[in-house]
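Participant: fold the following.
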Amino acid sequence: MHRIHFISGLPRSGSTLLSALLRQNPRFTAGMSGPVAGLLGTMLGEMSGRNEFSVFIDDEQRRRVLKGVVENFYADRDEAVIFDTSRAWCARMNVIAELFPQSKVIACVRHMPWVIDSIERLVQKNTFQPSSIFNYTVGGTVYTRADGVAKGDGMVGYAYNALKEAFFGAHASQLMLVQYETLVSDPGKAMAAIYDFIGEAAFQHDFEHIEFDAEAFDIKAGTPGLHTVRPKVGAVERRTVLPPDVFNRFENDAFWRNPELNIHGVPIV
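Facilitator: Next up is the predicted model:
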């Protein structure tokens, strides 16, 4: 029987790098965001009152079906520990707690202005390829793009609100936050904390040789480089491409940096 954990959190905050590191351990399998969370959400909807046959479905049947979606998706994997990735998992903490009470959710976070900066940098880099992030639309400015990703159903806004829901919610005991800044500057510390959190024996990771290939997916999404991982872990100092007012707009959004707000004692590394 597999042990299942979940990777979630903010976009452009190290989840792909984390997956690339985790999969170095032969006991683990991990990857980029996949379809499982979406399948789970679809099944929840199909078994709801909008389906005229929902009167024949009780909660125990729903539980078995939903748990089966996750377990059967990975039934052919030989690895003992599964890490499934989706920004939606932070908004599904109640479902995870019911179906997999022993599972953990590792949420990747990053100082918010640099999340917006990273997205804008990708857009500016891929001059001739409109991105799926903005529904392949052409035009707009850094301001409209920042507004688009930051709104409640945007790429960043949704993930940010889901993260707050998980952090302040009833099932925060299953949650851990991994800061991008720590992951790239002190990966040994970050990985040791993760292993301790999920109750796995320590493993010697190679931070000098990282492999992850999602080039075909990124090209189809019109955003080459979206899941590119540098071959060596390390922090890169750079100037932002955002105008000062856009950068400053998100400067104070990293609530996890305020210890007084961590009312549930969520581990943060």
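
Participant: only C-alpha atoms from now on, for both contacts and neighbour counts.
Facilitator: Fine.

Participant: helices of the stretch 1-150 of the chain, residue ranges please.
Facilitator: Using DSSP state H, counting those that start in this stretch, the helices of the stretch 1-150 of the chain run over residues 15-22, 36-46, 59-73, 93-99, 112-125, 142-150.

Participant: switch these over to a markdown table; also include distance to Glu215 and mean neighbour count.
Facilitator: Below are these laid out as a markdown table (distance: least, Cα to Cα, whole Å; neighbours: other Cα atoms under 10 Å):
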| stretch | distance to Glu215 | mean neighbour count |
| --- | --- | --- |
| helix 15-22 | 13 | 24 |
| helix 36-46 | 21 | 15 |
| helix 59-73 | 23 | 14 |
| helix 93-99 | 31 | 18 |
| helix 112-125 | 14 | 19 |
| helix 142-150 | 22 | 17 |
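
Participant: one more sequence to fold, the one below, so I can look at both together:
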Amino acid sequence: MPDIHPSAIVSDQATLADDVTVGPFSIIDAGVNIGAGCQIGAHVWVTGNTVMGADNHIGYGSIVGTDPQDASFDSSLESNVVLGDGNRIREYVTIHRSTAAGGSTTVGNSNFLMTGVHLAHDVQMGDFNNLANNVLLAGHIIIGNRVFLGGGAAFHQFLHIGDFAIVQGNSAISRDVPPFCTAHGRNELAGLNVIGLRRGGFSAEDRADIKRAYQLLFRSGGNLREALAEAENRSWCDAAEVLLAAARHPSRKGLITGKS
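Facilitator: Predicted structure coming up:
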């Protein structure tokens, strides 16, 4: 049976795997489904038909699955939050459910959300991402894999953050962050995430091709449309094509192209 502290409140309509632990004064509402090996800390509230995979750790004071911060939202609408496996959610993190009927705010696998992180409604997050303290993500943001977001960075709604991107702390970002790139300040690019690419196992040849694509897109002196047209005349490795695809198909916010 789950190990539930006597002060916790767990609905008999919630589903908990046998080895789940629930800390003091936590609340698990009806409709929540928590997988094997999950640890729910003290003073945590899990609600909104949230679904968790295995081995997630939810830290003190965190809230998962509550209504989105949308003044027009109808609380009777059914939506949820879905967490994969092996996520580490630290203290006072908030993750809000989707604004769409039957929709989900999703967090993949092996992500690390540090103290005070906020994921708004309909965020879609991949795997192995690290979000430092007090990162703020507005609604409908799409995050790839192996991204690092520095403490206090804030992100406007609907934008995309590509694989292996890194964003400096206290940045204010309102446009897409391209894959493999480093962003800072107010929508500025500082270059490629060279260390992240090396640690990610990209070959020297692939890293060089990514660099050539970056130089063409953001440092060639022309506009992005001209750069993409030129890219069609060259051959690229698969990794460089990921960067080019992000430039060809940005979100409604557009791509960061500025440089310091």
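
Participant: please state their TM-score.
Facilitator: Here the TM-score for the pair of chains, by TM-score structural alignment, normalised by the length of the second structure, is 0.24; 111 aligned residues with a Cα RMSD of 6.4 Å.

Participant: of the helices of the stretch 1-150 of the first structure, which is nearest Ile194 of the first structure?
Facilitator: Ile194 of the first structure sits nearest to helix 15-22 of all those, at 9.9 Å, using Cα to Cα.

Participant: which elements pack onto that closest one?
Facilitator: Using 3 or more Cα pairs under 8 Å, 6 or more residues apart in numbering; DSSP states H and E, the elements in contact with helix 15-22 of the first structure are strand 28-30.

Participant: could you say what helices and strands the strand it packs on packs with?
Facilitator: Judged by 3+ Cα pairs under 8 Å, 6+ apart, strand 28-30 of the first structure is in contact with helix 15-22, strand 81-85.

Participant: circling back: between the helices of the stretch 1-150 of the first structure, which gets nearest to Ile219 of the first structure?
Facilitator: Short answer: helix 112-125, nearest of these by Cα to Cα, at 12.2 Å.

Participant: tilt between the closest one and helix 142-150?
Facilitator: 120 degrees (axes from the mean of the first three to the mean of the last three Cα atoms, to 10 degrees).

Participant: quick one: classify Asp209 of the second structure as helix, strand or coil.
Facilitator: helix (DSSP: H, G, I helix; E, B strand; the rest coil).

Participant: nearest spatial neighbour of it, chain-adjacent residues omitted?
Facilitator: Ala240 (6.0 Å; Cα to Cα, 6 or more residues apart in numbering).

Participant: residue contacts, that neighbour?
Facilitator: Each residue near Ala240 of the second structure by Cα atoms under 8 Å, 6 or more residues apart in numbering is listed here: 206, 209-210, 213.

Participant: can you give me the buried ones in the helix or strand hosting it?
Facilitator: Per DSSP states H and E, Ala240 of the second structure falls inside helix 238-248. The neighbour-count criterion (16 or more other Cα atoms under 10 Å) identifies 239-244, 246-247 as the buried residues of helix 238-248 of the second structure.

Participant: format those residues as JSON lines; extra columns: distance to Ala183 of the second structure.
Facilitator: Output for those, formatted as JSON lines (distance: Cα to Cα, whole Å):
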{"residue": "Ala239", "distance to Ala183 of the second structure": "19"}
{"residue": "Ala240", "distance to Ala183 of the second structure": "18"}
{"residue": "Glu241", "distance to Ala183 of the second structure": "20"}
{"residue": "Val242", "distance to Ala183 of the second structure": "17"}
{"residue": "Leu243", "distance to Ala183 of the second structure": "14"}
{"residue": "Leu244", "distance to Ala183 of the second structure": "17"}
{"residue": "Ala246", "distance to Ala183 of the second structure": "15"}
{"residue": "Ala247", "distance to Ala183 of the second structure": "15"}
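
Participant: before I go, just wanted to say thanks for your time.
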